[in-house]
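>>> Below is the sequence, then the predicted model.
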Amino acid sequence: MFYNNDHVPAEEINGGYCHVLLYSFCFLHREYLLFSGFPFLSLRSSQKIKKSWFFFILFTIAFLYSNLLRISGVVILPPLAESLGISASMVGFLSSLFFYTYGVSFVFWGTVADRLGSFKTCGISLIIAAAASAILAQADTPLTIGIGRALSGLGLSSAFTCVMLYTAQTFSRERYSFLVGIIMMIGHSGTVIAIAPLGAALDAAGIAGVFNVLGIVALIIGAFMLICRKYDPILLEEKKDEKPLSLSRFVSDIKCGAIIICGSFPLLVVILTWVTSSASISTLQGLWAVSWIQTTTGGAILASRSCATWISAGMVLGPFAGGFIVRRVAGSKKAFLIMCILVELSWMLWMTVSFLGSGFDILGFSGFLTGFFSGAAFVFMGNSIRDLTPSKWTGTVIGLLNLLIYGFLIVFQWGTGFILDLFPADPVSGYYSQTGYQIGFGIILIIQGFSFYLITKTRSFAS
C-alpha cells in the first residue's frame, strides 16, 4: 500500500469513509431491529437473532482488525529497522515473510474452519497474531522480527474466511449479498483509515507500546471467540464432523475442494473472475499506482500518493454499493456480466488517461472508478460462491480462492516488474517507462478479460 499520513487529501477521504461506515452501521441496526422486534417471535428466537447480529459484527471487526495488523508493518517496520541499524534490503526480506505465511495458510485455515467452525478457528489464529505482536514489541534482532512477521501472517489470514463462513451459515440468501458488501467495505477500510492513527500512536507510545496494544486487543477478541464457540453454527448442526484433523484428512479436504471447483463450470468461472480481477487491482493498488502516477504526471510523491488513495476509496465504497445491487439481481448472469464489463472499461479508462498524460484529478477519478467497480463485482462473486458451493465445503473453497489470488498476485507483480525492466527509465527523473506500464497491464487486462468472457459460456450462477 502507498499511503502517507501527513497530507490533507487523505484526511478528506478518511472523513468520507467515516460517514459511509456510520451509515452502514445504522443500516445494520435497522436490519437488526426489523428482524428481532417482530411480535410473533418468541423470546428465545429474538435472543438468537440478537446473538447472530452481535457475532456478525464481532467477526467483521475481527476482519477489519486483521487488516489493521496486516498493514502495521508499513508504518512500524521501517522505524524499527532504522533503530536497529538494519539495511533496506533486509527490511524488504523481513516484510515479505509475512506474505509468504499469509498466502499459504489460507487453505489451511479454510479447511480447519470447515471442521472446527469459525469461532474456534478465528480465535486460535488471533491468539497466534497476539503472540506475534508480543514478539515484535520486544524484537531487537532481524531473527526475532522475522519470526514475528511470519507468525503475524499465519495468524491473520483466517479472518476473511471465518467471517464469510459464519455469515453464509447464519443468515438467509436474501441478506447474504448485502452483508458481504458490508464485510468487504468495513474490513478493507482498515487498510486505508489506519495509517494515520498508527503513525500518531507510534509517535505517542513508541514501537513497543503500539505492538503491545495491538497484541492485547487481538488476544481479547480471540479469547472471547473461543469462549463463545458454543454458538458456532457448525457445532449446532446434527451432522457435524467429529473426526480429528490429520495431515491425510487435510490433503483429502483440499482435493475435495479442488474437485468441487473444477466439477462446477459456473463456480470455476466465478473463481477465475475473482482471482484475476483481485490480483489485477491489488497489483495496481499495492505496488505500481504511485510510481505510475508519477510517470504520467511528473508530479511529487505526496501528490501521487494522494491520487492513488482514490483507488482504495473506490475499493471501500464499491462493495457497499454492490451489496444493494446484488441483493436485487441475485444470481443474474446478465447483471454479473455487466458488472465485469464495467470493471474492464474502468481499467481501459485508467490506462487511456495514463497514456494521454492526464492530470491528478482525472487519474484520481478513473482510479476511483476502477476500484469501485472491482469492489462491487467482488460482492457478486462472493454471493455466487455461497450459492454454488456445498455448505460443508465453503471454508475450503474460500481458502483455495485466496491461495489462487495470492499466487496470481505474485505472478502479476513479478511480471509487470519484469516488463518494466525491459524499457529504459527516464534518464532525468528516473521514472519507469509509460510504455512498460501499458504493455504490462495490457497483458493483465487480456487475462482478466478472458475470465470475464467465460461468463458468456455459463447458463446461470444461481444454485
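Yes, it's here. Numbering: from 1, shown residues only.
>>> From here on, just use CA atoms for contacts and neighbour counts.
OK.
>>> you'd agree Gly395 is up against Phe160?
No: Gly395 is beyond contact range of Phe160, at 9.9 Å (criterion: C-alpha atoms under 8 Å).
>>> More neighbours: these two, which one.
Gly395 (32 against 26; other C-alpha atoms under 10 Å).
>>> In terms of secondary structure, what does whichever strand or helix holds Val290 contact?
Using DSSP states H and E, Val290 sits in helix 289-297. For helix 289-297, the elements it packs on are helix 301-329, helix 333-355, helix 360-388, helix 434-453, judged by 3 or more C-alpha pairs under 8 Å, 6 or more residues apart in numbering; DSSP states H and E.
>>> Take this one as well and set it beside the first:
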Amino acid sequence: RDKYSFFSGITYTLGNFGAVISVAPLAFALDRFGRRNVFILLAVLNFVLAASLIILRRRDPVTTAGNTTERSSFIDNLKDSFRKIFKSRRLKLMLILWGTSFGSLMALQGLWAVTWYQSAYGVSYGTASLWSTLISIGVMVGNFAGAYIARPARLRLTAIIVSCVSYGAAWIVFWLSMKSQLPIPVPGIVGFFLGFCAGVTYDHLTAGVNDLAMKGRGGSLFGGMNLFTFISVIIFQSGTGFLVQRFSSSGGAEAQIRAFNSTFGIVTLLVIISLVALPFLKSFSEQRGDVL
C-alpha cells in the first residue's frame, strides 16, 4: 500500500507527458504539417498501441497467474464499483475534490488557457501555447514529486489536504494575475504551481481509492471513480464554453477578456467551495476495504 502512490505518480508522470505535447509541440506540428497529416499520424500511433496490447496480453501477470478475482464481467465490476461509491461517504467526498480539481484543470489547460493568454496579453498563438504548457509541465512535475511525498497511508490525508488547499490558493492567484494583467511570467509561474499541486493531489487521491478498496478490487473501483471524474470534465468544459460565449456576446476584444475573467472567476469559486469536503475526510490508515 505504501508504494501505491509512488507507482501512481510514475504512471501519471508518463501519461501527462501527452498533455505537454498537446499544447506547444502540437501547435508547431499543426502549423508545419497540417491538421490532416498530424491527426492521421496520431490515429496510426493509437492503433499500433492497441494492437501491441492485444498481442502482448498473454504476458499479463494477472492472467498468467490464473487470478480469477479480476475476471468478473465488465458490467459486474462496474455495478460493484458504483455500489461502493454511492455507499461510501469518503469516496463521495474524494469524488467532489477530484472531479472539481480535474474538471477545472482540463477546462483551463486543456481548452481555454491559450486563448485566454492571447486575449489578455495580445501575444501570438505560439507564445500563448508556451506559457500554457507550463501548466501541464507542472502537472508532470507534481506527479513525479507526489510519487516520493508522504508515501505511507497514514500520511495520505495530510498530503491530500495540503495539495488541495494549495491548488485552491493557486487558482485564486492565477485568476487575479490574469484579471489584473500582471506581467505574463507571473501567471505563467503560478500556472506551473497550479499544475504541480494538481499532480500531487491526483497521486494521493488514486492511492486513497486503493487504500479503501478490497484486495484485488482497486482497479474496478478506480475505474468507477474515473468515470465520474471525466463526466465532470465534460461539465466544466462545456459549461465554461457556454459562459465565455454568453459573457462575450457583446463582441470585441475587451468583451472577451471580461468573459474569461468572469467565467474563470466562477471556476475559481467552485474550486474553493469543493474544499469544504476536506474536514469530513477520515484517515486512510485504517484496515483495507473500509469504505464507509
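That came in fine, so what should we check first? As the structure is a computational prediction, the values presented were derived from the model and not from experiment.
>>> and the helices and strands packed on helix 289-297 of the first structure as CSV, adding distance to Leu116 of the first structure and mean neighbour count?
CSV is the format used below for those (distance: least, C-alpha to C-alpha, whole Å; neighbours: other C-alpha atoms under 10 Å):
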stretch, distance to Leu116 of the first structure, mean neighbour count
helix 301-329, 29, 24
helix 333-355, 33, 19
helix 360-388, 19, 25
helix 434-453, 34, 18
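>>> could you dump these to a markdown table with distance to Ser463 of the first structure?
Shown next, in a markdown table, are those (distance: least, C-alpha to C-alpha, whole Å):
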| stretch | distance to Ser463 of the first structure |
| --- | --- |
| helix 301-329 | 14 |
| helix 333-355 | 12 |
| helix 360-388 | 5 |
| helix 434-453 | 20 |
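>>> Compare these and give me the one nearest Gly148 of the first structure.
With C-alpha to C-alpha as the criterion, Gly148 of the first structure lies closest to helix 301-329 of these, at 27.2 Å.
>>> Where in the second structure does stretch 264-282 of the first structure align, residue-wise?
Under TM-score structural alignment, stretch 264-282 of the first structure corresponds to residues 88-106 of the second structure.
>>> Mind listing residues that contact the matching stretch?
Contacting residues not belonging to stretch 88-106 of the second structure are listed as 85-86, 164, 195, 198, 202, 205, 209, 225, 228-230, 232-237, 267, 270-271, 274-275, 277-278, 280-282, 291-292 [C-alpha atoms under 8 Å, 6 or more residues apart in numbering].
>>> By residue count, tell me the biggest helix in the first structure.
In the first structure, taking DSSP state H as the definition, the longest helix is helix 43-84.
>>> In the second structure, point out the residues matching the helix or strand following that helix.
Going down the chain from helix 43-84 of the first structure, the next helix or strand is helix 88-116, by DSSP H and E. Aligned by TM-score structural alignment, helix 88-116 of the first structure corresponds to no residues of the second structure.
>>> Which SSE is immediately downstream of helix 88-116 of the first structure?
Scanning onward from helix 88-116 of the first structure (DSSP H and E), the first element met is helix 118-137.
>>> Okay, buried residues for the very next helix or strand once past that following helix please.
Using DSSP H and E, the helix or strand that follows helix 118-137 of the first structure towards the C-terminus is helix 142-156. In terms of neighbour count (16 or more other C-alpha atoms under 10 Å), helix 142-156 of the first structure has its buried residues at 142, 144-156.
>>> quick check: angle from helix 142-156 of the first structure to helix 43-84?
160 degrees (axes from the mean of the first three to the mean of the last three C-alpha atoms, to 10 degrees).
>>> what element comes up after helix 142-156 of the first structure heading to the C-terminus?
helix 159-170.
>>> what stretch of the second structure does that following helix fall on?
Helix 159-170 of the first structure lines up with nothing in the second structure when matched by TM-score structural alignment.
>>> how far away is Val379 of the first structure from Phe324 of the first structure?
10 Å (C-alpha to C-alpha, to the nearest Å).
>>> who touches both of those two?
The contact sets of Val379 of the first structure and Phe324 overlap at Ser177 (C-alpha under 8 Å, 6+ apart).
>>> In terms of helices and strands, where is the residue nearest to Asp114 of the first structure when sequence neighbours are not counted?
In this structure, Asp114 of the first structure finds its nearest non-sequential neighbour in Gly395, 5.4 Å apart by C-alpha to C-alpha, 6 or more residues apart in numbering. Element membership for Gly395 of the first structure, per DSSP H and E: helix 394-421.
>>> okay, now the equivalent of Ser248 of the second structure over in the first structure: neighbour count?
Alignment note: Ser248 of the second structure maps to Pro424 in the first structure; criterion TM-score structural alignment. The tally of other residues near Pro424 of the first structure (other C-alpha under 10 Å) stands at 13.
>>> how would you label Pro424 of the first structure: helix, strand or coil?
coil (DSSP: H, G, I helix; E, B strand; the rest coil).
>>> List the contacts of it.
When contacts are counted by C-alpha under 8 Å, 6+ apart, Pro424 of the first structure is found next to 432-433.
>>> repeat that with 6 Å
By C-alpha atoms under 6 Å, 6 or more residues apart in numbering, no residues touch Pro424 of the first structure.
>>> Sticking with the residue most central in space within the first structure, tell me its helix or strand.
The geometric centre of the first structure, computed from its C-alpha atoms, lies nearest to His188 (C-alpha atoms, centre = their mean), at 5.9 Å. Element membership for His188 of the first structure, per DSSP H and E: helix 173-193.
>>> Give the other helices and strands that that helix contacts.
Applying 3 or more C-alpha pairs under 6 Å, 6 or more residues apart in numbering; DSSP states H and E, we find helix 173-193 of the first structure packed against helix 43-84, helix 301-329.
>>> for those, which one sits closest to Gly222 of the first structure?
helix 43-84 (8.6 Å).
>>> The closest one to helix 118-137, inter-axis angle?
Using the same axes, to 10 degrees: helix 43-84 of the first structure against helix 118-137 is 20 degrees.
>>> and Phe74 of the second structure, how many neighbours?
Neighbourhood size, Phe74 of the second structure [other C-alpha under 10 Å]: 11.
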